[in-house]
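1. mind looking at a prediction? Sequence and model below.
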Amino acid sequence: MAEAPEMASLATNDGFSPLYLAAMTGSAPTVRALLRPSAEGTPSPASFSGPAGRTALHVAASVSKEIAQAILGWEPQGLTLLTRADSSGRTPLHFAALYGKLDIVELFLQHCHASSLELASISDNSGSSPLHIAAMVAETGIIDELTKGWPNYYELVDDKGRNFLHRAVEHGQETVVRHICRNDMFTMLLNATDSQGNTPLHLAAESGNPGIASLILATTSVDMGITNKDGLTAGDLARRARAIGLRRYFLNPQTVLYNCLRWSRAPFTLEGDLGLQVDREKDKIARAKKEEENDNIAPAEEEEEEKDNIGEARAIASVLIATVAFAAAFTVPGGFIADDRARAGTAVLGSSFAFRAFAVSDTIAFLCSIVATCFLIYSGDARRIPRSKHSWYRRWTSGLVQAGAQFLIAAFAFQLVLGVAVNRWLIVFVYVACLASVLICFPSAWVPLNFGVGKAIWRRAGWRGLVNIHERPSTLPEFFHLFTDSVLYKALRRPLFALLISAMFVAAIVLSIALPNY
């Protein structure tokens, strides 16, 4: 560089300068050498250009604080690069936020000639500020740094009129939403509307993200009744967003979200009802058009065929469980007491905890599978059973087969333990392995508990919201109907048997260690 400093001012046809390449490779010594002034004190003539209008400081913002600091100290060009935007309108601060470089963000804000708020408020071609970028990539530390000492941060919106909470909801960043909801300084964002009148809750409802919606609903300062420019509330959008074929599927995120809003007593409007009717008519037209395009193969027939296939699989599973459970009942572990002894003909191990647990588990597994088999028969009886009841029988069959399988695993564990009772650690292994299979083989039972729906409903509607009884029911059937449609019932009915089996396994493990002969 001392002999040919002008070489640093050259760039390739693609716009790559030596300084840009050195910063991109993370070579701090090379960057300092390129920026070093001559012996006479003449500033370095190095070019800072890069592709797409970016500068060396843009790439340094995504690589290293040391390199960024060296470029900022380059006289007289360095500090001027802070506000220079690339072809997409992004400054180096945008890149530092995008790559989660909190230390570089702090460095840029400290070295800005103008106000740090002015630098942080520069938007790119889509109207996104560094604050929007930080929310998009879930960098809460950078969000706090950018909003520090900035009272009007909530006025910073993109081309769609959305603030950085809108952006976090749009990109499904639960970490950012949780951080904002727990921080009182961000209260102004919670009910802010974009250019279409949508609040963050509207966007969460429309995108079908129950986790984010629950976080927002759990913040009581959020107004559930705000309508957008179409006159729709968040509840209306959630109701319209549900897929036609998955509305009753308890794991469908859009269904979970809609139920959360409904149990929280979110308002629904007449415009939403009318829009729902229009959507249903459009669905009918689309189904009819699809039927014509598929050579008159009715979608309803395809759905019936799919239901038949699922029914056959459930029938095989229920019959198999019943067969195994029935056989296990007559294969008593440990055998029977001889006729010449007291209590002749009874089970030798009948007084042990494991045997009692085996008897209970095997009985429940057998009964669940038998009832499931009967319900499957009813669900296919089109002559004597009303068609409207078929889906009810199918839903119950699904839960009964699952419960039967869980208790069959438990019965297997207790029967196996009774045969290897001499080895304590083998007993513990059997219990732990079977407990894991009960919990892991049916993960769908635990999914509704992960959305935080219960907390949001509790804060909005209290215990009445949890049991879905906001007013005193007039009849017992009405009470039963309301309760079976509540979050408490839906959240507990599926993992209930898994919890009971887990409790039995834990008790068995404790007894096998503390009282080996019990």
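-> Noted; the coordinates are in hand.
2. drop to CA atoms for contacts and neighbour counts, all remaining ones
-> Noted.
3. element containing W150?
-> W150 belongs to no helix or strand when assigned by DSSP states H and E.
4. hmm, it is touching S116, no?
-> No: with contacts counted by C-alpha atoms under 8 Å, W150 stays clear of S116, the gap being 9.5 Å.
5. so for the two, which sits in the more crowded spot?
-> Neighbour count, other C-alpha atoms under 10 Å: between W150 and S116, S116 has more, with 17 against 12.
6. which one is that one nearest to, not counting chain neighbours?
-> The spatially closest residue to S116, leaving aside those adjacent along the chain, is L109, at 5.1 Å (C-alpha to C-alpha, 6 or more residues apart in numbering).
7. and H202, by the same measure?
-> Among residues not flanking H202 along the chain, A234 sits closest, at 4.5 Å (C-alpha to C-alpha, 6+ apart).
8. so how far is the helix ranked longest in the chain off the chain centroid?
-> Assignment by DSSP state H gives helix 387-419 as the longest helix of the chain. With C-alpha atoms, centre = their mean, to the nearest Å as the basis, helix 387-419 stands 28 Å off its chain's centre.
9. also stretch 413-425?
-> On the basis of C-alpha atoms, centre = their mean, stretch 413-425 sits 40 Å off its chain's mean C-alpha point.
10. list the buried residues in it.
-> 413-418 (16 or more other C-alpha atoms under 10 Å).
11. same question for stretch 168-178.
-> By neighbour count on 16+ other C-alpha under 10 Å, the buried set for stretch 168-178 is 168-170, 172-174, 176-178.
12. what's the most distant pair in those residues?
-> Largest separation among those by C-alpha to C-alpha: E170 and R178, giving 14.1 Å.
13. mind listing what's buried along the helix or strand hosting S369?
-> S369 belongs to helix 353-379 when elements are defined using DSSP H and E. Buried positions in helix 353-379, judged by neighbour count with 16+ other C-alpha under 10 Å: 353-355, 357-359, 361-373, 375-376, 378-379.
14. pasting the second one now:
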Amino acid sequence: MERDNSGSLPIHLACKEGHVKIAQELLQYCLDPADMVNDRGQNLLHIACTYRNYELVRYLLEDPKHEMMINQKDINGNTPLHLATISWHAKIVHALTWDKRVYLSELNHDNLTALDIAEVRQGTSVSLSQRLTWNALVSAGTPPSSVRFHPKKVETDSTTSDIDKQTHTTEQYKDRIDTLIVVSTLIITTSYAVGFTFPGDVEQGILILLNRPMFHLFILSLTISAFGAISSTIILMWARLGDPPSSGFCS
């Protein structure tokens, strides 16, 4: 196989573009896929993790012939787990962390584990994909490195200003969540109140409306709104109260 100008083989491009079947077909002609790395020293699993190709990651993990790729490092010392964390793909991170062959404590050339990367790369506002990725790493027992990386601190007034801005932003998000919790709770209350309010008493009201198609549509809509509001309330309460301490979650 010939390489392009970036040092990539056709199978690398298939992994990059998400062509799983083409990659599977090309793998049949590869004697040792672990040795087929690009100019950054990345194997097929590295590339699949970088470009968020979950189906290919799952295929490579399920085939014992490719297990040499699982903990292989690129030129920066990153394993596939490091790159999946950098890409914030929680599903891939979960698949890797719960595979017993994956070394969770592996360090890259910056002496960072995958958990360190997740904590160092987060900004002031944490997205859902970042939170889920961090949760996947922690729940699988991924450790921090013994020598933690800390960005250089600037001893100026701007440091205090940045902290104030972060605190203000956090409070804004909490206020918005509180408002949404109130709204979803009102929807739940209203749904249950309407559900038990029928013409006449409950039994006669149900008998009167039971054979009307619009009544069935009404009950279906009411059920969907109630369960949707309940789910939203639970998620919002988890987001509001379940934040890990800032020292461990957002460095």
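-> Okay, I see it. Treat the numbers as computed from the prediction; the structure is a model and nothing was measured.
15. what does the TM-score come to for these two?
-> Overlay of the two chains. TM-score (TM-score structural alignment, normalised by the length of the second structure): 0.76; 234 aligned residues with a C-alpha RMSD of 3.6 Å.
16. next, the angle from the helix holding S369 of the first structure to helix 387-419.
-> 160 degrees (axes from the mean of the first three to the mean of the last three C-alpha atoms, to 10 degrees).
17. which other helices and strands contact helix 353-379 of the first structure?
-> helix 299-329, helix 387-419, helix 496-514 (3 or more C-alpha pairs under 8 Å, 6 or more residues apart in numbering; DSSP states H and E).
18. run the last query once more with 6 Å
-> Judged by 3 or more C-alpha pairs under 6 Å, 6 or more residues apart in numbering; DSSP states H and E, the packing partners of helix 353-379 of the first structure are helix 299-329, helix 387-419.
19. do I have it right that S214 of the first structure meets A456?
-> Yes: between S214 of the first structure and A456 there is a contact under C-alpha atoms under 6 Å: 5.4 Å.
20. hang on, the earlier thing: counterpart of the residue nearest to H202 of the first structure in the second structure?
-> Alignment note: A234 of the first structure maps to A114 in the second structure; criterion TM-score structural alignment.
21. is it true that its match touches H82?
-> Yes: assessed by C-alpha under 6 Å, A114 of the second structure is found in contact with H82 at 4.9 Å.
22. before we move on, the earlier item: what range does the helix holding S369 of the first structure cover in the second structure?
-> By TM-score structural alignment, helix 353-379 of the first structure lines up with nothing in the second structure.
23. can you pull the contacts of the residue nearest the centre of the second structure?
-> Central residue of the second structure (C-alpha atoms, centre = their mean): A90, 2.9 Å from the mean position. A90 of the second structure sits next to 132-133 when contact means C-alpha atoms under 6 Å, 6 or more residues apart in numbering.
24. mind doing that once more with 7 Å?
-> Residues in contact with A90 of the second structure (C-alpha atoms under 7 Å, 6 or more residues apart in numbering) are 129, 132-133, 136.
25. could you check how many residues crowd around the residue nearest to H202 of the first structure?
-> With other C-alpha under 10 Å as criterion, A234 of the first structure counts 31.
26. do the same with L236 of the second structure
-> The number of residues packed near L236 of the second structure is 19, by other C-alpha under 10 Å.
27. that one reaches R176, doesn't it?
-> No: at 10.0 Å, L236 of the second structure does not count as touching R176 under the criterion of C-alpha atoms under 7 Å.
28. for whichever residue in the first structure pairs up with S105 of the second structure, give its distance to L217 of the first structure.
-> Using TM-score structural alignment, the equivalent of S105 of the second structure in the first structure is G225. From G225 of the first structure across to L217 of the first structure, the span is 12 Å (C-alpha to C-alpha, to the nearest Å).
29. the more surrounded of those two?
-> Comparing G225 of the first structure with L217 by other C-alpha under 10 Å, the one with more neighbours is L217, at 26 against 14.
30. counterpart of K21 of the second structure over in the first structure?
-> In the first structure, the residue matched to K21 of the second structure (TM-score structural alignment) is G141.
31. state the helix or strand in which its match lies.
-> Following DSSP H and E, one finds G141 of the first structure within helix 140-147.
32. what are the buried residues along that helix?
-> For helix 140-147 of the first structure, a neighbour-count test (16+ other C-alpha under 10 Å) marks 140, 142-143, 146-147 as buried.
33. how about a markdown table for the residues you listed, with distance to N198 of the first structure added?
-> Below are the buried residues of helix 140-147 of the first structure laid out as a markdown table (distance: C-alpha to C-alpha, whole Å):
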| residue | distance to N198 of the first structure |
| --- | --- |
| T140 | 23 |
| I142 | 26 |
| I143 | 22 |
| L146 | 25 |
| T147 | 23 |
